[in-house]
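Engineer: Here's my sequence, what's the structure:
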Amino acid sequence: MLLPLIILLASCILIPLTIRCLSGNLRAEKTPANAPDSGRLLPPGPRGLPILGYLPFIGPNLHQDFMNLALHYGPIFKLSLGRKLCVIVSSPALAKQIVRDHDVTFANRNPNVAAGVFSYGGRDIAFSPYGAEWRLLRKIFVHKMQSKQSMDSFYPLRRKEVRKMVAELYNGGGGGGGEVDVGRVAFTTVIGMISGMFWGGTLGNGDGDDDVAKVVGGEFRSTASKLVEVLGRPNVSDFFPILARFDLQGVKKEMKRVSGGMEKIFDFVIDRCIDDMMNKPRSDDDHNGQQDFLHSLLEFKDQDTGNSITRQQIKAMLMDIVIGGTDTSSTTIEWAMSELIQHPEVKKIAQQELTRVIGPDSVMEESHIPNLPFLHAIVKETLRLHPVAPLLLPRCPTKGCHVGGHFIPEGTKVFLNVWAMHRDPEFWEDPTSFLPERFLNENDEQSTRSLDYLGGSFHYLPFGSGRRICAGLPLGERMVMYVLATLLHMFDWELPEGVVADTKEKFGVVLEKVNPLVLVSSPRLPNLSLYK
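Structural biologist: I've put the predicted structure just below:
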């Protein structure tokens, strides 16, 4: 793995400085926390090396390595990654203690250097410290963008992007058996949906012929893609905070540049939106169908002066949706298609359900989603095997706390390995197999049929649980279901000749496929006018 070599090189160059700066910390760590008779015994775990900790022994797929270590050390263990003390939990029972029994204690995040930049120092929903400000931001986000009424009002903007996707697939090769990068198509469609919901009513009212909307939309797509890429880069500063001031790999500088580009887009559109609101007063009827998220945020700021939010907080919330809603949704779609292409019998059942519900002479609409139980089961099973955030976002206790009889000191990075929990053979029958029907089995004694995304069962936590459960869950579920159903209903899919499918994983900001999924598409419905 390249990262330990980089860290080792940096440590060798700066080792005199590092030792001097850390010597006080090393002495400070010799506290009763490690004394067996103090009642503050840390979890077991591998020792690692001086300064570097266990970094040199960790491979690129942390979730897999952590599961293997749990087999040796148990469902809760500690290790040091550089100067960061980490605790990894792989047990549903212990996860419950963290996200329910001690939820307030573990309600804070510990953002890495790059995340600290794009979140304006933790002023967003994802990384803001738990407190009044975070509760206000989350309340605004949930009520203004995640409520059923709000999402229904954004539907025309989402539908426009899905219909555009179908036409481009057909005209760009789908009509004649062209090859399609499924992940790229899904990403482009999802980012189009999100930008439309951000400011669809501000730039040309969502009209794709508007030149300004085209330019801003193009810049937004490319900048969002770069933002996610920079966020996923390994960074020495995250493991050795004392070296952060040197920014040895330039990650902080690059994130400032890229997030600055995104901020300029946000500022331009916010100014445009404010001018629009000042010059064209909106009647109550204007709120139906085409009101975008930006108008909603700015109107909330004007109407609720007692609990207003700043321009920076608005931009931080928009940045959250870019990071949390694009790659997560498009990657889930790609993983689902990857599993379906390897299980044609499952794909056939899904397409039969779509034909039965939608009909062979109609297109997929979001209103069909509640009537697609098998497709829901496919998405649930995809997220069981391939959770987009296999370790979730790490939690950081605000004070020392006992979990499973072990003491976790304040400031520790705590990871919940949901990837391992989703493959626990004590709960899941045949845990490594793709079996969507497990979520439909009414006779299942383990009640997997009743599992949902809300974190009530700690055996299944694809979006987390407790106060810090993913705020964008309702929107993400809608987008994934809508795009995936459309791809399956409108087209037939197969692998290119000579290509063998695989499910090799790559750990990063999200759990991606090592090899992008490239498939051959062909129209599935007889009425070709539906593709235009």
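Engineer: going forward, measure contacts and count neighbours with C-alpha atoms only.
Structural biologist: Will do.
Engineer: Distance-wise, check Tyr73 relative to Pro46.
Structural biologist: 8 Å (Cα to Cα, to the nearest Å).
Engineer: can you check Gly250 too?
Structural biologist: In terms of Cα to Cα, Gly250 sits 31 Å off from Pro46.
Engineer: One more: Glu299?
Structural biologist: 53 Å.
Engineer: Phe415 now?
Structural biologist: 16 Å.
Engineer: now do Cys273
Structural biologist: 54 Å.
Engineer: How about Leu495?
Structural biologist: For Leu495, the distance to Pro46 - Cα to Cα - is 43 Å.
Engineer: who has more neighbours, the two?
Structural biologist: Leu495 (18 against 14; other Cα atoms under 10 Å).
Engineer: Helices along the stretch 201-350 of the chain, start to end?
Structural biologist: For the stretch 201-350 of the chain, helices defined by DSSP state H, counting those that start in this stretch occupy the ranges 211-231, 236-239, 251-279, 293-303, 311-325, 327-342, 344-358.
Engineer: likewise the stretch 1-150 of the chain?
Structural biologist: 2-13, 15-28, 62-73, 92-96, 113-118, 132-141, 148-153.
Engineer: Other residues contacting the first one?
Structural biologist: The set of residues that contact helix 2-13 without belonging to it, under Cα atoms under 8 Å, 6 or more residues apart in numbering, is Thr18, Leu52, Leu55, Pro56, Pro234, Asn235, Val236, Leu248.
Engineer: For the comparison step, fold the sequence that follows:
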Amino acid sequence: MDEIISGQALFLFSCFILSCFLIFTTTISRRRSSRWAATLPPGPPRLPIIGNIHLVGKNPHRSFADLSNTYGPVMSLRLGCLNSVVISSRDAAREVLRTHDQILSGRYFNEAIRSINHHEFSVAWLHPSSPHWRLLRKLSVTQLFSPQRIEATKGLRMKKVQELINYMSESSDREEVVDISLASFVTALNIISNLLFSVDLGNYDSKNSSVFQDMVTGVMDSIGKPDLANFYPFLRFLDLQGNGKKLKGCSDRLFKLFRGFYDARITENSSRTDDGDVSSSDFLDALIDLNQGDEAELNIIQIEHLLLDLFAAGTDTNSSTVEWAMAELLRNPEKLTKVQDEINQVIGQNCVVQETDISRLPYLQAVVKETFRLHPAAPLLLPRKSKTDVEILGYLVPKDTQVLVNVWAIGRDPSEWENPTEFEPERFLGKDIDVKGRDYELTPFGAGRRICPGLPLAVKIVPLMLASLLHSFDWKLPDGVVCEDLDMDMDETFGITLHKTNPLHAVPVKKRSRH
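Structural biologist: Below is the predicted model of the structure:
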């Protein structure tokens, strides 16, 4: 009997100890959860299952900006199964892009990117710790974007911009309406295709150029558009919105084009009887050198994906920025007159704009910066991913969270900019603010180790194209279109890059000689 009583006492004592332990651990867990919740960024209430997906909309950069007005510059969203944090202020962007750049330099891969395995080869999506990323980055910088290469290819850019002016002149003689979007795309396309392959892929009078534009914008749109598969991984195989199929279709056509150039160059090189002119070698030659021999550093698949990055980003972003600048100037005639007067005064009515002239045109530079502020090419940059828990402006961003920097919202932040929605280039005059990743209120190219490697080329192409168009012609809207109509027609189509939904059309009018 004593043994039974002793056993029951031991059992009851054990239950008591276990109960105390459970109560203690539950209390600690609740306290920890409470502290965790208190340090997470604020955000809108979440619905069951979908979280905040219903708040994204067709233009996430605008939706996120509106939400940030309520929930602050570091905002937490739950998009289905995906935890996201949206950054919407200069100070928060500085912490992401500089202070915690290393922790936040990873990428979140959406399902469209995965559909073509682009994340395994792309300089834009690989992690900076990857040896392959370092190789691609070094190759891009040294062969395309170094000061020496930028200077060496200045004549090419001048030639292609002059071809744009010649096309506009012919259109002016015929009093034709010009598609500014397509014309600027053809110019950017031919600059990039000559840097890569030493050929013109665009023709101002050919429908093939619009096909290239459709392929490139198709790539950008399918990568950037919201997709249910990104929010619910179990829906991946369905591709309900067709983004994966669209990206695969566009990229396969571009890969076929790149492979054709590659194979043709191999055949051409093998038929040479001498070493050829090394000074005339292009980027494709550099890629072939890295693909040859027993210790090849790049295979053909890696080369195709690198060319996709360079081709798409170099054509799409430059041309769309020129189009946005022209649209803003046409709807603000006094700004248009002001920048044209500056160009005429500095360069002269009958001279050709040179790249070296841009540094003497402060108002033109201000127009370009103002365009980048209002219409950044990549409104949310590319999505980052936190490698570990990290603190941003006192808020905890948990490991594996998607982090989006809304540079579109930062460019329109009323605490940073006076009259933030107005096109006022004057705000940059006399101020040392640039787009090179040092001023976090204006970072259309990003900053830190993830800054766009093509920035040095972009800041040459865009001002030169814009200055040349403004110097050579006056501009008027098509018959029946007035500035008020254009003011209402600034709708955007969201993707990785931001396009004008309805392409800008205008009529170039030759300026009369003042001699």
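Engineer: related to what we said a few turns ago, any idea which of the contacts of helix 2-13 of structure 1 is closest to Gln149 of structure 1?
Structural biologist: Pro234 (40.1 Å; Cα to Cα).
Engineer: And for the closest one, the neighbour number?
Structural biologist: Neighbours of Pro234 of structure 1 using other Cα under 10 Å come to 17.
Engineer: Next one: Ile76 of structure 1 from Thr355 of structure 1, what distance?
Structural biologist: 47 Å.
Engineer: Apologies, that question was intended for Ser338 of structure 1.
Structural biologist: Using Cα to Cα, which is the criterion applied here, Ser338 of structure 1 is 21 Å from Thr355 of structure 1.
Engineer: So for the two, which sits in the more crowded spot?
Structural biologist: Just comparing Ser338 of structure 1 and Thr355: by other Cα under 10 Å the higher neighbour count belongs to Ser338, 22 against 19.
Engineer: corresponding residue for that one in structure 2?
Structural biologist: Under the alignment defined by TM-score structural alignment, Ser338 of structure 1 corresponds to Ala327 in structure 2.
Engineer: And for Arg395 of structure 1?
Structural biologist: Match for Arg395 of structure 1 (TM-score structural alignment): Arg384.
Engineer: got a list of what that match touches?
Structural biologist: Leu104, Ser105, Gly106, Arg107, Tyr108, Gln402, Val403, Leu404.
Engineer: what do you get for Gly472 of structure 1?
Structural biologist: Val142, Gln146, Ile321, Gly324, Gly325.
Engineer: Quick check: the last one touching Arg478?
Structural biologist: If I follow you right, that is Gly325 of structure 1. No: between Gly325 of structure 1 and Arg478 there is no contact under Cα atoms under 8 Å: 11.3 Å.
Engineer: More neighbours: which of those two?
Structural biologist: Taking neighbours as other Cα under 10 Å, Gly325 of structure 1 and Arg478 compare with Gly325 leading, 20 against 17.
Engineer: gap between the closest residue to Ser198 of structure 2 other than its chain neighbours and Asp485 of structure 2?
Structural biologist: With sequence-adjacent residues excluded and distances taken as Cα to Cα, 6 or more residues apart in numbering, Ser198 of structure 2 is closest to Asp282, at 6.6 Å. The gap separating Asp282 of structure 2 from Asp485 of structure 2 is 45 Å, by Cα to Cα.
Engineer: neighbour count winner among the two?
Structural biologist: Asp282 (16 against 12).
Engineer: quick one: buried residues of stretch 110-118 of structure 2?
Structural biologist: For stretch 110-118 of structure 2, burial by neighbour count (16 or more other Cα atoms under 10 Å) applies to Asn110, Glu111, Ala112, Ile113, Ser115, Ile116, His118.
Engineer: let me fix that: stretch 197-209 of structure 2
Structural biologist: Phe197, Ser198, Asp200, Leu201, Gly202, Asn203, Tyr204, Ser209.
Engineer: For the third one, give me its contacts.
Structural biologist: Same thing as Asp200 of structure 2. Counted by Cα under 8 Å, 6+ apart, Asp200 of structure 2 has contacts Leu189, Asn190, Ile191, Ser193, Asn194.
Engineer: let's see 10 Å
Structural biologist: Lys160, Val186, Thr187, Leu189, Asn190, Ile191, Ile192, Ser193, Asn194 (Cα atoms under 10 Å, 6 or more residues apart in numbering).
Engineer: show me the contacts for Asp502 of structure 1.
Structural biologist: So Asp502 of structure 1 contacts Ser338, Glu339, Ile341, Gln342, Lys513, Val514, Asn515, Pro516, Leu517 (Cα under 10 Å, 6+ apart).
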